[in-house]
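K.L.:
need the 3D shape of this:
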Amino acid sequence: MGIAISAADRPVIGIVGLGYVGLPLAVAFGRQLPVVGFDIDARRVAELRAGHDHTLETRDEDLAAAVQLDFADDPAALLPCNTYIVTVPTPIDAHEQPDLEPLRSACTLLTCVLRPGDLVIFESTVYPGTTEEVCVPLLEAGSGLQFNQDFYVGYSPERINPGDHARRLADICKVTSGSTPEVAQVVDALYRRIITAGTWLASSIKVAEAAKVIENIQRDVNIALVNELALIFDRLGIDTLDVLEAAGSKWNFLPFRPGMVGGHCIGVDPYYLLHKSMSVGYHPDLIHTARSVNNRVVAHVAGKVQQLLASRGKAIAGARILVLGATFKEDCPDLRNSRALDLVRRFSSAGAQVTCCDPWADPVLALQQEGVQVVADPSSGHDAIVLAVAHAQYRALSAEQIHAMGHANTVIYDVKSVWPRHLVDERL
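P.N.:
All right, here's what the predicted structure looks like:
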């Protein structure tokens, strides 16, 4: 062990990245410790300084309660800190390869403020080995400090479930790890300050990294199974939900449902382990196949709607189609990697006149970032209505309200199987 870990006695925390992961952390720690919440987006910082979070993951009153939390877009504001928690996105590129540029940029930024005794904890989802093989060399090279002598690292993967207001940060067990046994104890003790559900101290950083990435891979594989079953049962003329409910009468049948798998976790994280696995000479067939199955669901839904329209003498070209939902999941404003938007684009490319409606989505962001126009309230007279995202507002619609959006011959397709069966023509 080298220089003493400053965070062991008096942690002063710098959160790098104030998205749906970083902000709840900053607020939780800011109730009891000095915290600087840093983000490169000046507009985001200004919004939070004004006391509001547009992602709706953090309530205004919770922001106000974090009395020791300051926000900044100037890296110099991080200089008083001795503990840094990195919560930047880890997306994939156009070739479905890990895009570590945000993580690398965060490491480069930290080299300007890193001092002897400092601790850097990473929360971003990565493949096993990233922290020690990618991040640590960048920190060493830029700071001139020696790993595990002058500075230390930990890894504690984020487990936030966007839009879930029942299971918040403090309610979810936190996996922790450190670059030495002593560091691991410091990291674990730090998170125990804010996590009422407890912590799980992993045996190594790589174990913690792997644990996180397989959480979402497991969900991806299970959803892929029911999606493939849905494709089979469609050809057999069997209702998928009927089958799943019957099978679910046995205690050990897992209650997964078919759907369009998007977002920045389940639809992205498997590619990280695929990449790492291929780099060591193993091709993981099951993980790859699951991604392939889930990626074809949008085309299946679009094809079914086109068939239903054709059965009523209406071509897809020129058809007025209403897609209800733009975000990647229900009751959440996040548009990243949304399969509902992919569905909108597919209909549009086929010549349909598409209206995308979503009361949760920011129409300005949807147009600027995704190139899709989104409205809050649906109009009427549509030839097809597709329930793509099961927001609470859509789940609560009455039969009269649903029919008012169409006409006597409207096709109704329920991707999420939440509307009464007699009201829809087909469901996934």
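K.L.:
going forward, measure contacts and count neighbours with C-alpha atoms only.
P.N.:
Noted.
K.L.:
any idea how many residues pack against Pro157?
P.N.:
For Pro157, the neighbour count with other Cα atoms under 10 Å is 25.
K.L.:
likewise for the one 4 residues further on?
P.N.:
By the other Cα under 10 Å criterion, the neighbourhood of Asn161 contains 16 residues.
K.L.:
then Ile217?
P.N.:
Applying other Cα under 10 Å, we find 23 other residues in the vicinity of Ile217.
K.L.:
quick check: closest non-adjacent residue to it.
P.N.:
Spatial nearest neighbour of Ile217, excluding adjacent residues (Cα to Cα, 6 or more residues apart in numbering): Pro270 at 5.4 Å.
K.L.:
SS state for that neighbour?
P.N.:
helix (DSSP: H, G, I helix; E, B strand; the rest coil).
K.L.:
in stretch 378-386, what counts as buried?
P.N.:
Residues of stretch 378-386 classed as buried under the neighbour-count rule (16 or more other Cα atoms under 10 Å) are Pro378, Gly381, His382, Asp383, Ala384, Ile385, Val386.
K.L.:
also stretch 215-232?
P.N.:
By neighbour count with 16+ other Cα under 10 Å, stretch 215-232 contains the buried residues 216-217, 219-228, 230-231.
K.L.:
okay, and which of the residues you listed map to helices?
P.N.:
For the buried residues of stretch 215-232, membership in helices holds for 216-217, 219-228, 230-231, with DSSP state H as the criterion.
K.L.:
just the strands in the stretch 301-428 of the chain please.
P.N.:
Under the criterion DSSP state E, counting those that start in this stretch, strands of the stretch 301-428 of the chain are mapped to 320-324, 353-357, 374-375, 384-387, 411-414, 426-427.
K.L.:
closest one to Ser179 among the ones you listed?
P.N.:
Evaluated with Cα to Cα, the strands of the stretch 301-428 of the chain place strand 374-375 nearest to Ser179, the distance being 46.1 Å.
K.L.:
packing partners for the closest one?
P.N.:
In terms of contact count using 3 or more Cα pairs under 8 Å, 6 or more residues apart in numbering; DSSP states H and E, strand 374-375 is assigned the packing partners strand 353-357.
K.L.:
now the strand it packs on: how far from the chain's centre is it?
P.N.:
From the chain centre to the centre of strand 353-357 is a distance of 24 Å (Cα atoms, centre = their mean, to the nearest Å).
K.L.:
what angle sits between it and strand 320-324?
P.N.:
Strand 353-357 and strand 320-324 meet at an angle of 20 degrees, taking axes from the mean of the first three to the mean of the last three Cα atoms, to 10 degrees as the criterion.
K.L.:
here is the second sequence; please produce its structure so I can put it next to the first one:
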Amino acid sequence: MMNKKFKIGIIGLGYVGLPLSCLFATKYPVVGFDINEERISELNNGKDSTLEVEEDLLQRVLLKGNPFHLRNSEKNFESETPTVAIEQGLYCSSNIEDIQDANIYIVTVPTPVDKYNRPDLTPLYKASATVGQVLKKGDIVVYESTVYPGVTEEECVPVLEKASGLKFNEDFFAGYSPERINPGDKEHTVEKILKVTSGSTPEVGVLIDHLYKSVITAGTHLAPTIKIAEASKVIENSQRDINIAFVNELAKIFNLLDIDTHAVLDAAGTKWNFLPFKPGLVGGHCIGVDPFYLAQKAQDMGYYSELILTARRLNDSMGEFVASQVVKTMIKKGINISKAKVLNLGITFKENCPDVRNTKAVDVIKGLEDYNIEVTTYDPWANPAEVMHEYGVKSDSDIDQVRIASEIEKYDAIVLTVAHNEFLGLDLYEFLKEGGVIYDVKGILKEVDNRL
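P.N.:
Model (predicted):
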């Protein structure tokens, strides 16, 4: 099995799947599959709206046809006498037939929660059913989506068996290698982050580890079992969520004591083993979601998780807390709240990234609007149409439009909710009324008195 010639099909070409596809495509023939035809068209034109992959890399690895069928001399369709098989490259497709000749399938679809914060495995079920339609004897299916321990073997494998008619660990095999993509981070790219791997048998585990090790320069860690690998991922973000919840609670306490939280953290951070967490809004598709997966599994086993869910509730309350602090600060300055205008800077879930999934900046906006405050949102990274579709919030990505509006009437307050680099270069007082409030949620602005 170690001599298997890898032909890789990757299911889902979002923030995780595309960077992984491009990385594998530097060494192997890869077909990236996604049901979103607009996304496929965009990628085949060498563009990535998520901005996770550099344009030159994407265009360098892209092929005009399926690498499982093409030969090197066919790459640009110039020769009628193909001779040598394609060794590497990426072809993007929404046609399931294009992945039927793969022997390694890697699933990278989202794992969200529903409106009650319960794990929603629907994308995983659908992706598994898709792979099951083309699964063959000897194939391996690797899952990268964040899940609670047991999902791969107890939820996904039965779908694969039913759709394929094959038997697990006899006809086909499985593995789990949790994604560690950090959206917007151009330093810790996929190949530079150590990868946890696992397989449904010891031999398959070694093979999967070998596959990832061939492209991950940071190295790999082969976990003993799939469940251990699943558990390792879900506690990564739960741990971070709990640590941020602690400093968020400190921020609430120090606010009552009229103490600068960031100054306290700077002082405490002089000790060598103090963990450098900062207060803020905890959104996105990982930290704000993954702890619910572990908590739900614990509850299924008869254990109610107190710490994990308490941290989640505290972090989810921060948007409303920020809005209330902004309003209190405005009232102290004698600003008429009922007629106030506020400029909100940022609506993505984190800085220098276009991803608006599960952004808690929306909670700040809605919290301010509850006081009948008129809120204008500017974010140079976010797609206004996507923001409107997801949250019903009007946003602007053009600073000139915001500048024109502020010339007519300046803002009573400016709230920095996301630390985009573009905001550091703005003269915020250009947009602010005399005596207005600047509230810095992220604590990145110098000489600003009001911050979380």
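K.L.:
mind checking the end-to-end distance for stretch 293-312 of the second structure?
P.N.:
Stretch 293-312 of the second structure stretches 12 Å from its first residue to its last (Cα to Cα, to the nearest Å).
K.L.:
the first structure: matching residues for that one?
P.N.:
Using TM-score structural alignment, stretch 293-312 of the second structure lines up with residues 272-291 of the first structure.
K.L.:
list the buried residues in that stretch.
P.N.:
Within stretch 272-291 of the first structure, the residues that qualify as buried by neighbour count (16+ other Cα under 10 Å) are Tyr272, Leu273, Leu274, His275, Lys276, Ile287, Ala290, Arg291.
K.L.:
with adjacent residues omitted, what lies nearest to the first one?
P.N.:
Leaving out its chain neighbours, the residue that sits closest to Tyr272 of the first structure by Cα to Cα, 6+ apart is Tyr127, at 5.3 Å.
K.L.:
what about the helices in the stretch 201-350 of the second structure?
P.N.:
According to DSSP state H, counting those that start in this stretch, the stretch 201-350 of the second structure carries its helices in the segments 202-213, 226-256, 261-268, 290-300, 306-316, 318-332.
K.L.:
closest to Val183 of the first structure out of the ones in helices among the buried residues of stretch 215-232 of the first structure?
P.N.:
Sorting these by distance to Val183 of the first structure puts Asn216 at the head of the list, at 27.0 Å, by Cα to Cα.
K.L.:
wait, the closest one sits on Pro270?
P.N.:
Yes - counting by Cα atoms under 8 Å, a contact exists between Asn216 of the first structure and Pro270, whose distance comes to 7.2 Å.
K.L.:
contacts for the match of stretch 293-312 of the second structure, please.
P.N.:
Contacts of stretch 272-291 of the first structure with the rest of the structure, by Cα atoms under 8 Å, 6 or more residues apart in numbering, involve 97-98, 126-128, 213, 217, 220-221, 224-225, 267, 270.
K.L.:
now, the most widely separated pair of the residues you listed?
P.N.:
Pro128 and Leu225 (25.5 Å).
K.L.:
tell me, how many residues neighbour the closest residue to Ser397 of the second structure other than its chain neighbours?
P.N.:
Leaving out its chain neighbours, the residue that sits closest to Ser397 of the second structure by Cα to Cα, 6+ apart is Pro380, at 4.2 Å. Counted by other Cα under 10 Å, the residues lying close to Pro380 of the second structure total 22.
K.L.:
what's the counterpart of Pro380 of the second structure in the first structure?
P.N.:
In the first structure, Pro380 of the second structure lands on Pro359 (TM-score structural alignment).
K.L.:
that match touches Val389, doesn't it?
P.N.:
No - taking contact to mean Cα under 8 Å, the distance of 10.9 Å between Pro359 of the first structure and Val389 leaves them out of contact.
K.L.:
aligned partner of Leu56 of the first structure in the second structure?
P.N.:
Under the alignment (TM-score structural alignment), Leu56 of the first structure pairs with Leu51 of the second structure.
K.L.:
check contacts around that match.
P.N.:
Under the criterion of Cα under 8 Å, 6+ apart, the neighbours of Leu51 of the second structure are Gly184, Cys353, Pro354.
K.L.:
quick one: the helices in the stretch 1-150 of the second structure?
P.N.:
Ranges of helices in the stretch 1-150 of the second structure, per DSSP H, counting those that start in this stretch, are 17-24, 37-44, 55-61, 122-134.
K.L.:
now render the strands of the stretch 301-428 of the first structure as TSV, adding distance to Val35 of the first structure.
P.N.:
Converted to TSV, the strands of the stretch 301-428 of the first structure look like this (distance: least, Cα to Cα, whole Å):
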stretch	distance to Val35 of the first structure
strand 320-324	40
strand 353-357	39
strand 374-375	37
strand 384-387	42
strand 411-414	45
strand 426-427	48
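K.L.:
so which of those strands comes closest to Gln32 of the first structure?
P.N.:
Between Gln32 of the first structure and the strands of the stretch 301-428 of the first structure, the shortest separation by Cα to Cα is 40.5 Å, and it involves strand 374-375.
K.L.:
in the second structure, what residues pair with that closest one?
P.N.:
Residue correspondence for strand 374-375 of the first structure in the second structure, counting by TM-score structural alignment: residues 395-396.
K.L.:
how close does that stretch sit to the first structure?
P.N.:
By mean Cα distance after the TM-score superposition for the first structure, the fitted stretch 395-396 of the second structure averages 0.9 Å away from its aligned residues in the first structure.
K.L.:
OK, contacts around the corresponding residue of the second structure for Gly318 of the first structure?
P.N.:
Here Gly318 of the first structure is matched to Lys339 in the second structure, going by TM-score structural alignment. When the contact criterion is Cα under 8 Å, 6+ apart, the partners of Lys339 of the second structure are Asn372, Ile373, Glu374.
K.L.:
Ala26 of the first structure touches Val35, doesn't it?
P.N.:
Yes - counting by Cα under 8 Å, Ala26 of the first structure does reach Val35; the two are 6.6 Å apart.
K.L.:
what touches both of those two?
P.N.:
Shared contacts of Ala26 of the first structure and Val35, defined by Cα under 8 Å, 6+ apart, are found at Ile15, Leu69.
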